[in-house]
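Q: Coordinates only, no sequence provided:
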């Protein structure tokens, strides 16, 4: 077996981004991937590890769309068992195992859930049957096996905060969890470390065409203003919710379309719900999860909703009705209910579902499809986060099917992400790492769960600048982590750091506003910001937070969308000229 581990991960710095764009402008790639969500980043990694020359461009930030706004789970999908979609569940459980055990053990962990039973006879039968199928399909798949039926007393030991008289038993089982934004960014960084050219803030504005074929794309660098024609033998559209927009750029129809479903989550302090495990329950519309926060021991993530969304794709907004719904559903289970005052964070994401005959998005399939609407272009759409690797493989299989010469088969099932190689060995050295970093053991655990073995790069930054070993404000993040987000993880704006490289935008009541100035001034030297630019970034972030909070008070999607879009976009404040449009 070929050793696909890495010893020298590429640092996705501003200089590396510029080099990647220059290289894309000066050569013909084998494959250009549009969209750096989890599927696009996975496709870039799949292609480059087959020995192909690859470019990956993203209009915004890595994982800035759906792939940073999920339920933070890698799971088989109990809801798909109810649809009798056993093949999708089996595929997801297999991929869950790979993520937990091989690809990203530093980022993904197994977590116990309890399904509280309110109707013990009926609920125990179908829930037990469902997770029993999990046991069979997922045997040996990365988590402790065999669900357990719990009586009322045992359920209350695991879930002391349960509403008395309502919860009358439970079923215990395991799923996997991860911080989706970091995982997707690490996929892109791993692709870059294997030789892919990757760039965020690089928006595709048109396709390049020759003799009826797609031969690349015209890319607008949103940071410099220049337009770059990027030529490629094959182009893969992995734009998720933006798939239909990219198809419209072709000027033709398609055999499928995307229907976007909005999923809203809230974040509350851990002490507001007294439970030793995560919780899952069925609602009249879907499933509701209470999930131990994957990036913080001090919070719960609660969601989700499942409703049509027909507004702005970049900034889906949660409404008062969405939040009220989540609170009502979770409070069915709680002796001490939670309310709006307990919420420290809210986020909304869009599921790119393949449109079907059903009028309800919750009934649409999470199967994916791969299509070639015109020669030279492959579109991959649908699917679910957990099965991103399969989607990526299928897309690249289609892209290279008629490329001249022999192209290697996909090998990503054995390609660990940056930080995975050596992680387990390093995780036995907590005491030594705590001494080297000058922090407590809890902070070491925090760092290993975010960076894995790449934590040694962070150690080098602190060794060179010891003052960066201090905490950021009152947070648990080190100041070095903020600098590292720019020098190694591709962050270009304040929003990238506070929302995706860290989760300060949803884990503090002020949504990260109180540390925004400190963060901006920490990274200014690495991004070339003067004081005027620093102030613009701070103000843009502050206004964004205010708009989101006001949107959360609106009664419906339309009014929430109008309020959210009143805030400026961080990708629009670079101050670069638009530049002359290059003819495609």
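A: Cool, got the structure. Keep in mind that this is a model prediction, so the values were computed, not measured. Residues are numbered from 1 along each chain as shown.
Q: Only C-alpha atoms from now on, for both contacts and neighbour counts.
A: Fine.
Q: Can you report how many residues lie near residue 447?
A: Burial measure for residue 447: 21 neighbouring residues, criterion other Cα atoms under 10 Å.
Q: element containing the closest residue to it other than its chain neighbours?
A: Nearest residue to residue 447 in three dimensions, chain neighbours excluded: residue 455, at 6.7 Å (Cα to Cα, 6 or more residues apart in numbering). For residue 455, the host element (DSSP states H and E) is helix 455-464.
Q: Mind giving me the packing neighbours of the helix or strand just after that helix?
A: The helix or strand immediately downstream of helix 455-464 is helix 479-487, counting by DSSP H and E. When contacts are defined as 3 or more Cα pairs under 8 Å, 6 or more residues apart in numbering; DSSP states H and E, helix 479-487 packs onto helix 455-464, helix 513-527.
Q: try this one side by side with the last:
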């Protein structure tokens, strides 16, 4: 077999902006402009389309193999599925019953990597109670499943299962009805803020030299004879267009996979089916419990997940064939969640208790006449034509494996020897030094004039980047004050989201860099103007732009609230889709 020539196209002289940004993978306005220059002038080994967790995972994988990589995303990092999950790193207990042992083992191994090496600042253990309702057989049956679950991932950094009597389970979760269970088993999984984690994977890819650029939409595929040779992209903020040359292109667009395949003019090797999952967020005091819960439903499972001062309750699992960018929750979806959780709660939840609602779409591999809850969560990778690879399916927890598989598939079209994946050994930015800083939280609090609780909160969002965040307050102590209307967040976090984390619009900050849009009953409206004015100090917005950003965001919230009163998907979609886009030059995919 002929030996490939060494790659030379990737060698270039780094600019001063690149070197400075690479220190922590900063993605601010200067880096954004520099990334456009690179898209225009360089030839990449791999261009990745899609800024969800699989896309950024593939970008990190490619960059750490020494490849020249660019990632483009039409909206914001994690603006689709990857900000609207159940926010769990888990093996998936229900997949054991479906005999998907390989998937569970793989996911549990990834969970351990995240907790111990890759993202200990972002991924944390979380306890769940599994209530038992059937005598004789259910406890040994469930215990056997949990034994497998506890042992399949190899090293275990979370406690094993603990069996509880009815009285013990009720002490752990006083919110339960006494007749809702005969006993219980506590087990552990892990959780993370999905949008923040995705963004940090993207920043880590940038740290290792990848171009990571949002608001950059693929509008055409470039071809040389029968092979894909790159993409034409449009900056949806200012309308600029350029061709981006690459040896290989990876389509990692999740539920948009089929649309991108049509744009490429290639026949896909698989189809993607969108399944809508809805979650509600309620205050922590509405469910008195020391633990999360996992409840069986007639179709799947329902999670009650602790989320700082809140509970996340979900999810639904229904087909969605409407607007992929803005899946809408209906009154029926919310009633379904309330009905099932209230069947076990002594004090029922009501619509008035709900602080936030979000709907996301799972990109499932299409099956024949199967309900979405039974479709496999395995992922698929295909080289659909020379120079073009598509990846879809899978689950959030296995994003790293998916990214590696996508790069492996694309390597056929990349000249030179490709190194093996090493992302199982690469911590995300903010991970190094995190544990030492946790031990120093009191000293950090004194240094910056903050309460230690606030410092710990910041450490669990930024890890060892906390000095970079708080350094922005050196000349402006006002930034240490809470965001008006959203006291869980500091004003400096808004500034940092724009100067270092790639946020371009008000909705990027309120819905993804923070979770203000789902954690407060006002859903960000009461904070919108103050946050927009902070953003304006970095992006140079004038009064007219500030007003537009606030109006667009408020219209989005009003549309979401209204859609959540509608009886059907079609009605909810009609209301939600009518809201204006924050990125007005976005082009809808060609169907």
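A: Yep, it's here. These figures come from a predicted structure and were not determined experimentally.
Q: Mind checking the TM-score on these two?
A: Overlay of the two chains. TM-score (TM-score structural alignment, normalised by the length of structure 1): 0.95; 566 aligned residues with a Cα RMSD of 1.3 Å.
Q: picking that back up, output the residue interval of structure 2 matched by the helix holding residue 455 of structure 1.
A: On structure 2, the counterpart of helix 455-464 of structure 1 by TM-score structural alignment is residues 466-475.
Q: ok, and for the matching stretch, which residues are buried?
A: Neighbour counts over stretch 466-475 of structure 2 (16 or more other Cα atoms under 10 Å) mark 466, 469-470, 472-473 as buried.
Q: From the contact counts, what lies against the top helix by length along structure 1?
A: For structure 1, the helix reaching the highest residue count under DSSP state H is reported as helix 531-551. Judged by 3+ Cα pairs under 8 Å, 6+ apart, helix 531-551 of structure 1 is in contact with helix 494-496, helix 513-527, helix 557-564.
Q: In JSON lines: the buried residues of stretch 466-475 of structure 2, plus distance to residue 228 of structure 2.
A: JSON lines is the format used below for these (distance: Cα to Cα, whole Å):
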{"residue": "466", "distance to residue 228 of structure 2": "42"}
{"residue": "469", "distance to residue 228 of structure 2": "41"}
{"residue": "470", "distance to residue 228 of structure 2": "45"}
{"residue": "472", "distance to residue 228 of structure 2": "44"}
{"residue": "473", "distance to residue 228 of structure 2": "47"}
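Q: so which of the residues you listed comes closest to residue 548 of structure 2?
A: Residue 548 of structure 2 has its nearest neighbour among these in residue 472, at 26.7 Å by Cα to Cα.
Q: Just give the nearest non-adjacent residue to that closest one, would you?
A: residue 492 (6.9 Å).
Q: Equivalent analysis for residue 330 of structure 2, please.
A: Among residues not flanking residue 330 of structure 2 along the chain, residue 564 sits closest, at 4.4 Å (Cα to Cα, 6+ apart).
Q: for that neighbour, what are its contacts?
A: 328-331, 334, 572 (Cα atoms under 8 Å, 6 or more residues apart in numbering).
Q: What's the match for it in structure 1?
A: Per TM-score structural alignment, residue 564 of structure 2 is aligned with residue 552.
Q: Tell me the spacing between its match and residue 488 of structure 1.
A: In this view, residue 552 of structure 1 and residue 488 of structure 1 are 34 Å apart by Cα to Cα, to the nearest Å.
Q: got it, and residue 429 of structure 1?
A: Distance from residue 429 of structure 1 to residue 488 of structure 1, by Cα to Cα: 24 Å.
Q: who's more crowded, these two?
A: residue 488 (19 against 11).
Q: What's the separation between the aligned residue in structure 2 for the more buried one and residue 30 of structure 2?
A: Taking TM-score structural alignment, residue 488 of structure 1 has residue 500 as its aligned residue in structure 2. Taking Cα to Cα as the measure, residue 500 of structure 2 and residue 30 of structure 2 are separated by 10 Å.
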